[in-house]
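1. have a look at this prediction, sequence included:
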Amino acid sequence: MKKLILTLLATFAIVSGAQASEAGMVLDKFPRERLTDVAALQNGAKVFVNYCLNCHSAAFMRYNRLRDIGLTEAQIKDNLMFATDKVGETMKVSLDANQAKEWFGATPPDLTVIARSRASHSGTGADYLYTFLRNFYRDDTKATGWNNLAFPSVGMPNPLWEMQGQRVAKFEADPHDKTHQVFAGYEQLAPGSLNPQEFDAMVADLVAYLQWMGEPVQGQRVRLGVGVLIFLALFTFIAWRLNAAYWKDVK
């Protein structure tokens, strides 16, 4: 636990208000089937509270809302609550905002609606987060020792490095513009506890949870919308036939 806390305190600090530079980078597609996979959402919640919640809050999400993804209050209390002992509390952190700004250069932003806020013309917020969390690399020129291909000069070190391992990015001259360099792949320096496929799956679960957290009733809203459209279609058909029956003898 001590090692985990130290890792958390040293990671996941995003420069508030900074924008990702996506120029020239195509966002990876987030596997959207994860959004309806209850096991994936539960695993994403576990990753979130273990690797994000020490620095970032989710001040508009209550722990007991996790019952909507199939968790019991006992499971929530026993496995996911570290900052409070009340299941009705919101997901706040004890990290002092002034200290966080001094340590990280900015107060780590709240993550309740981070997936919704990161949507852009180049992809959904889930696409961005899925790309961002999988593209950290070692960069000794940065204060944190880390950089990110999707967010150059990000002020946040890699929170998942123990699982992903350590790697460096390779760049080469752009054949069309010798004054610029283009990304040419990663070189693995040290393996992580997960292989690449397992790591991608874990990140997908985390992003699915972040997407769900931004709008927990999204699935219910979609189902309700589909039901309303089906009702309107049936009602339209019935109204059409009634109209035909009413006017059939009128000349």
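-> Done, it's in.
2. okay, CA-based contacts and neighbour counts for the rest of this
-> Will do.
3. I'd like the distance between Arg134 and Met91.
-> 25 Å (CA to CA, to the nearest Å).
4. okay, those two: which has more neighbours?
-> Legend: neighbour count by other CA atoms under 10 Å for Arg134 and Met91, higher for Met91 (24 against 21).
5. and the more buried one, what does it touch?
-> Residues in contact with Met91 (CA atoms under 8 Å, 6 or more residues apart in numbering) are Leu53, Ser57, Ala58, Ala59, Phe60, Met61, Arg62, Tyr63, Ala83.
6. quick check, nearest of these to Trp161?
-> Ranked by distance to Trp161 (CA to CA), the contacts of Met91 are led by Leu53 at 16.4 Å.
7. that closest one falls within a strand, correct?
-> No - counting by DSSP: H, G, I helix; E, B strand; the rest coil, Leu53 falls outside a strand, being coil.
8. just give me the neighbour total for it.
-> 23.
9. same check on Thr124?
-> Counted with other CA under 10 Å, Thr124 comes out at 19.
10. next up, a structure to set beside the first:
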Amino acid sequence: MKKLILSLLASMAFALGMSSGAQAAEGGIPWDRFPMERLTDRTALQNGAKLFVNYCLNCHSAAFMRYNRLRDLGLTEEQIKNNLTFATEKIGETMKVAMDPKQAKDWFGATPPDLTVIARSRAGHAGTGADYLYTYLRTYYRDETKATGWNNLAFPNVGMPHALWELQGQRAAKYVEEKDPHDPSKTHHKFVGFEQLTPGTMTPQQYDAAVADLVAFLQWMGEPAQNDRIRLGVWVLIFLAFFTVIAWRLNAAYWKDVK
């Protein structure tokens, strides 16, 4: 339990900012809506698991998720072992990272947090944690003033480089100066779009779909039983509605001769 609480706190710290200059997404751009239908699409979840292992698990762990739990996504142990585990990993082990925490802190300024519950930790009034992650992973841009060479619209001054840049390509953010409506003597920069600097291996549509799959897996990983819980909840509501009708008719039959 103590480890789970520490993981949740670390994930929240990552989402809120690795540096003192980080800003909350509510104060920046609005979050895009994550396509929720991905959560019930096993093919999307399987692809998300593949992306997670290939691009996230190099730095981030998922210490509360075991590889064999991926059987819930329709994968066999053989498929998991051959496609989603490293040579030294066993099917019953948790998704740990080989990176030395001390080296990670030296490189990134902070130890990359565990991602088991990252989607659950970032929900806010601007949207769900999935909305935030979906926006965050799609709004990276080149910024040579930063140590990593990258910045992010949803997470200004982010300390994490763009892990998926080869898929998306490199982009620059375009801004225009606008006068402050409350004080004409002041101006501010308004974001107007991205400029593609180098192409990625995916089209923009393919990249958005891949990010949606990855976020769906992160959301599923935070609560693997979520879909089962929702299905069970529907049946419970149906049962309660049916039982309410029966109870209503029994009550009417019981009191019909009482004056």
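-> Arrived safely. What you see is a predicted model, and the numbers here were worked out from it, not measured in a lab.
11. tm score of chain vs chain?
-> Once superposed, the chains reach a TM-score of 0.91 (TM-score structural alignment, normalised by the length of structure 1), with 238 aligned residues with a CA RMSD of 1.5 Å.
12. counterpart of Gly159 of structure 2 in structure 1?
-> By TM-score structural alignment, Gly159 of structure 2 lines up with Gly155 in structure 1.
13. tell me the counterpart of Gln195 of structure 2 in structure 1.
-> For the record, residue 195 of structure 2 is Glu, not Gln. Superposed on structure 1 with TM-score structural alignment, Glu195 of structure 2 falls opposite Glu187.
14. what do you get for Arg122 of structure 2?
-> So, by TM-score structural alignment, Arg122 of structure 2 is matched to Arg118.
15. isn't that match up against Tyr128?
-> Yes - contact criterion CA atoms under 8 Å: Arg118 of structure 1 and Tyr128 qualify, at 6.8 Å.
16. which one's more surrounded, these two?
-> Tyr128 (25 against 16).
17. tell me which element that one falls in.
-> helix 125-133 (DSSP states H and E).
18. next SSE after that helix?
-> From helix 125-133 of structure 1, the next helix or strand downstream (DSSP H and E) is strand 136-138.
19. that next one maps to which residues in structure 2?
-> So strand 136-138 of structure 1 sits over residues 140-142 in structure 2, by TM-score structural alignment.
20. tell me roughly how far that stretch lies from structure 1 on average.
-> Compared with structure 1 after the fit, stretch 140-142 of structure 2 shows a mean deviation of 0.3 Å (mean CA distance after the TM-score superposition for structure 1).
21. gap between that stretch and the chain center?
-> 18 Å (CA atoms, centre = their mean, to the nearest Å).
22. for the counterpart of Lys90 of structure 2 in structure 1, grab the count of nearby residues.
-> For Lys90 of structure 2, the aligned position in structure 1 is Lys86, judged by TM-score structural alignment. Applying other CA under 10 Å, we find 12 residues neighbouring Lys86 of structure 1.
23. what distance do you get for Lys86 of structure 1 to Leu80 of structure 1?
-> 11 Å.
24. do the same with Leu35 of structure 1
-> Counting by CA to CA, the gap from Leu35 of structure 1 to Leu80 of structure 1 is 20 Å.
25. cool, Arg65 of structure 1 as well?
-> 12 Å.
26. please enumerate the shared neighbours of the two.
-> By CA under 8 Å, 6+ apart, no residue touches both Arg65 of structure 1 and Leu80.
27. how many residues are close by Glu178 of structure 2?
-> So Glu178 of structure 2, with other CA under 10 Å, has 12 neighbours.
28. if we can go back for a sec, so the match of Glu195 of structure 2, which of the three states?
-> Relying on three-state DSSP, one would call Glu187 of structure 1 strand.
29. give the contact list for it.
-> Neighbours of Glu187 of structure 1 in contact, by CA under 8 Å, 6+ apart: Arg167, Val168, Ala169, Lys170.
30. most neighbours among those residues, please name it.
-> Arg167 (20 neighbours).
31. what is the equivalent residue in structure 2 for it?
-> So, by TM-score structural alignment, Arg167 of structure 1 is matched to Arg171.
32. ok so that match is a helix residue?
-> No - according to three-state DSSP, the state of Arg171 of structure 2 is strand, so it is not within a helix.
33. wait, it touches Leu197, no?
-> Yes - in this structure, Arg171 of structure 2 is within contact of Leu197 by CA under 8 Å, at 5.1 Å.
34. give me the element Val203 of structure 1 is part of.
-> helix 196-214.
35. which residues of structure 2 does that helix align to?
-> Going by TM-score structural alignment: helix 196-214 of structure 1 matches residues 204-222.
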